[in-house]
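[1] Dropping a prediction and its sequence here:
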Amino acid sequence: MKLIKLDAIDSTNDFLKALSSQDELNNFTMVTAENQTKGKGQMGAKWESESGKNLIMSVLVKDFLCDIEKVFNMSVVVSLAVLEALKSLSVPNLSIKWPNDIMSYNKKIGGILIENTIKSDGRIMSVVGLGLNVNQENFEHLPHASSLKVICNREFDKDSLPFLIIEKMKERIEVWETNSAFFWEEYFNSLFRKGVPMPFNNLHDKNFMGIIKGVSPVGKLQVLLEDDSVAEFEIKEIQMLY
């Protein structure tokens, strides 16, 4: 796989999207950066990272998604690949906070942003961005955040992490057609706070209690409400209070 290493960039996702529009890049072309000045999270949220301490990467994935109604399959593949890679490094108590936050215990250690482009011939190209807190130790103004180093009390080789994660992604993509139901079940079972009564906040700034039951095929969070009905929520329509 091709690796492009940058010292600083506004956004590795934006850089890779621009590059892929001008050139026929190989599948799994990867971009990493030591510093990202305009890192993005879901729905335009800002992602901040201490320079040189963390993994900031984007990878181009082609020839996997073929149906715009099933783009959340990529989220399933990527989040599970990250969890598998981190488990192999003995990072404890890992889970996925819907849709794409990587958690250890109740702390966020990473976030995934997937941006899809539909080509004129109908092909779907995905740029998968990952920010992973690796060796950063100061989270003074981020009470819900942590890093691999803080949690495991040791330094990690952040330069080897991208290759480990990409290999796990490729392995799952190669067998997706025959294992998709199993992977979806694995994603469900890895959800942060699944099956536990907990408070949420909605778009109208109202709090309510609910229990996470799963995720729909198009990526909506399914929550069992107090009246025993199940509601589905889009990204940013609901916030977990924990």
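    Looks like it came in fine.
[2] From now on I want contacts and neighbour counts done on CA atoms only, so please keep to that.
    Will do.
[3] Nearest spatial neighbour of the spatially most central residue of the chain, chain-adjacent residues omitted?
    The centroid of the chain falls nearest to I112 when counting by Cα atoms, centre = their mean (2.5 Å). Among residues not flanking I112 along the chain, L130 sits closest, at 4.6 Å (Cα to Cα, 6 or more residues apart in numbering).
[4] Need the contact partners of the lengthiest helix in the chain.
    Criterion DSSP state H: the longest helix present in the chain is helix 72-88. With contacts defined as Cα atoms under 8 Å, 6 or more residues apart in numbering, helix 72-88 is touched by 65, 94-96, 99-100, 102, 112, 114, 161, 164-166, 168-169, 172-173, 183-184, 186-187, 217-219.
[5] at 6 Å instead, please
    165, 168-169, 218-219 (Cα atoms under 6 Å, 6 or more residues apart in numbering).
[6] about what we covered before: could you point out which element follows the host helix or strand of the residue nearest to I112?
    Element membership for L130, per DSSP states H and E: strand 124-132. Sequence order places helix 148-152 as the next helix or strand after strand 124-132, per DSSP H and E.
[7] And the next helix or strand past that following helix?
    Downstream of helix 148-152, the next assigned helix or strand under DSSP H and E is helix 161-174.
[8] Check which helices and strands that following helix sits against.
    helix 72-88 (3 or more Cα pairs under 6 Å, 6 or more residues apart in numbering; DSSP states H and E).
[9] Just give me how far whichever helix or strand comes after the helix it packs on sits from the chain centre.
    For helix 72-88, the following helix or strand on the C-terminal side (DSSP H and E) is strand 94-97. Distance, stretch centre to chain centre, for strand 94-97: 10 Å (Cα atoms, centre = their mean, to the nearest Å).
[10] adding another structure so you can compare the two:
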Amino acid sequence: MQNNIFSGLFVGQNLVTLKQVDSTNTYLKDMLSKSKPVPEGTVIMAEDQFAGRGQRENTWHTEPGKNLTFSILLKPSFVDAQGQYDVTRAASLGVYDALQPLFGGGLKIKWPNDIYYGDKKLGGMLIENILQGSQIKASIVGIGLNVNQDNFTDNTGNATSIKQILHRDYELKNILAQICNHIEGYYLQLKAGRTDFVRNTYLSRLYWLNEAKPFRSNGQTFTGTINNVTDNGLLVVEHEGKVETFNFKEIEFLNK
């Protein structure tokens, strides 16, 4: 395949397409562990990923050849460990911007790293950072996006796909190229020091922002309102007159 649909400077210029792999994140980590250097922006794309992973140790099931399952290698040495959630923000915004022209309204980013249309999950991310001291040596940005899959098994919860919503098939590599180009754009914003711009844009596109909604934490169900995400990625929720912050596994959205 020619890479001319990847119009960015480096993300996607080195594209490795695999027929089948357990996890593109694992494959990319294995590449990094070998002595040969791997260029920044390398993308590993799998036609069939049979052991994809998500947050909370969830598995990501996908029908072979129907969806996008890929990982991007970034080397954000300019981001310290405290700010590593900014890489998640940049990746989330890149996916959002790539898809937004297809959908218009209805698209949101669900904290910490899912892409939603209405109350349905279109895709998710698993970002694994390799630290060197207080800096990030490498970020492996794993993304799964439901594109042309028609049906989902019962255990996939509230999953949907672009095809289910828009009733047509889409060329996977064209969408991949758009995602890579937009992620690169936000990544370069971070590199240029425009961190506040990335954080504010992320917040403005957040699912359930400033809406009273049901949550569960520590076995307790409550109605709360998301009003912010801290610099280091904690969710800020106001309920019963007090403001609390939650880490990734400490709160559940009761949206199913």
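    That came through fine. None of these values were measured; they are calculated from a predicted model.
[11] The residue nearest to I112 of structure 1 maps to what in structure 2?
    Per TM-score structural alignment, the equivalent position to L130 of structure 1 in structure 2 is I143.
[12] What about its match, how many residues nearby?
    26 (other Cα atoms under 10 Å).
[13] wait, what's in contact with it?
    69-70, 124-125.
[14] As TSV, those with secondary structure and distance to K29 of structure 2 would be great.
    What follows is the contacts of I143 of structure 2, written out as TSV (DSSP: H, G, I helix; E, B strand; the rest coil; distance: Cα to Cα, whole Å):
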residue	secondary structure	distance to K29 of structure 2
T69	strand	15
F70	strand	13
G124	strand	19
M125	strand	16
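[15] Which members of those are the farthest-apart pair?
    F70 and G124 (11.1 Å; Cα to Cα).
[16] Kindly provide the distance from the residue nearest to I112 of structure 1 to A231 of structure 1.
    As judged by Cα to Cα, to the nearest Å, L130 of structure 1 and A231 of structure 1 stand 29 Å apart.
[17] Likewise for L3 of structure 1?
    From L3 of structure 1 to A231 of structure 1 the distance is 42 Å (Cα to Cα).
[18] what's the answer for V82 of structure 1, then?
    Taking Cα to Cα, one finds V82 of structure 1 at 28 Å from A231 of structure 1.
[19] In terms of neighbours, single out the busier of the two.
    Neighbours were counted for V82 of structure 1 and for A231 using other Cα under 10 Å; V82 has more, 25 against 14.
[20] Matching the more buried one against structure 2, which residue comes up?
    Under TM-score structural alignment, V82 of structure 1 pairs with V95 in structure 2.
[21] what residue of structure 2 matches up with L60 of structure 1?
    So, by TM-score structural alignment, L60 of structure 1 is matched to L73.
[22] what sits against that match?
    40-42, 139-140.
[23] For Q13 of structure 2, see how far away it is.
    11 Å.
[24] Same check on K173 of structure 2?
    K173 of structure 2 is 13 Å from Q13 of structure 2, by Cα to Cα.
[25] Tell me which of those two has more neighbours.
    More crowded of K173 of structure 2 and Q13, by other Cα under 10 Å: Q13, with 21 against 14.
[26] Make sure that one is indeed in a helix.
    No. With DSSP: H, G, I helix; E, B strand; the rest coil as the criterion, Q13 of structure 2 is coil rather than part of a helix.
[27] ok, it to G54 of structure 2 distance?
    Distance from Q13 of structure 2 to G54 of structure 2, by Cα to Cα: 26 Å.
[28] Next: G105 of structure 2.
    G105 of structure 2 is 26 Å from G54 of structure 2, by Cα to Cα.
[29] Tell me which of the two has more neighbours.
    Neighbour count, other Cα under 10 Å: between G105 of structure 2 and G54, G54 has more, with 19 against 10.
[30] what do we get in structure 1 for the more buried one?
    Match for G54 of structure 2 (TM-score structural alignment): G41.
[31] ok, its match - contacts?
    47, 113.
[32] Ok, the one 10 residues further on next?
    Residues near S51 of structure 1 by Cα under 6 Å, 6+ apart: 34-35.
[33] and if you look at N35 of structure 1?
    8, 51.
[34] and it, what element?
    Per DSSP H and E: strand 30-36 holds N35 of structure 1.
[35] What of V196 of structure 1?
    Using DSSP H and E, V196 of structure 1 falls outside every helix and strand.
[36] Map it onto structure 2.
    Using TM-score structural alignment, V196 of structure 1 pairs with E211 in structure 2.
[37] So that match sits against T225, correct?
    Yes. Counting by Cα atoms under 6 Å, E211 of structure 2 touches T225, with 5.4 Å between them.
[38] Look at D7 of structure 1 and say how many residues are nearby.
    11.
[39] looking at it, it is touching T37, isn't it?
    No. In this structure D7 of structure 1 lies outside contact range of T37 using Cα under 6 Å: 11.1 Å.
[40] returning to that earlier point: output the contacts of helix 72-88 of structure 1 in a markdown table; the columns should cover distance to L16 of structure 1.
    Output for these, formatted as a markdown table (distance: Cα to Cα, whole Å):
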| residue | distance to L16 of structure 1 |
| --- | --- |
| I165 | 18 |
| K168 | 21 |
| M169 | 18 |
| V218 | 25 |
| G219 | 24 |
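[41] From these, list the buried ones, please.
    Neighbour-count burial (16 or more other Cα atoms under 10 Å) applied to the contacts of helix 72-88 of structure 1 gives 165, 168-169, 219.
[42] ok, average deviation of the longest helix of structure 1 from structure 2?
    Per the superposition on structure 2, helix 72-88 of structure 1 and its aligned residues are separated by 0.6 Å on average (mean Cα distance after the TM-score superposition for structure 1).
[43] what about Y242 of structure 1, distance to I4 of structure 1?
    Counting by Cα to Cα, the gap from Y242 of structure 1 to I4 of structure 1 is 38 Å.
[44] Ok, G111 of structure 1 next?
    21 Å.
[45] Could you check which of these two is surrounded by more residues?
    G111 (22 against 13).
[46] That one maps to what in structure 2?
    Using TM-score structural alignment, G111 of structure 1 pairs with G124 in structure 2.
[47] can I assume its match is in contact with D114?
    Yes. With contacts counted by Cα under 6 Å, G124 of structure 2 reaches D114, the gap being 4.2 Å.
[48] okay, now S71 of structure 2: neighbour count?
    28.
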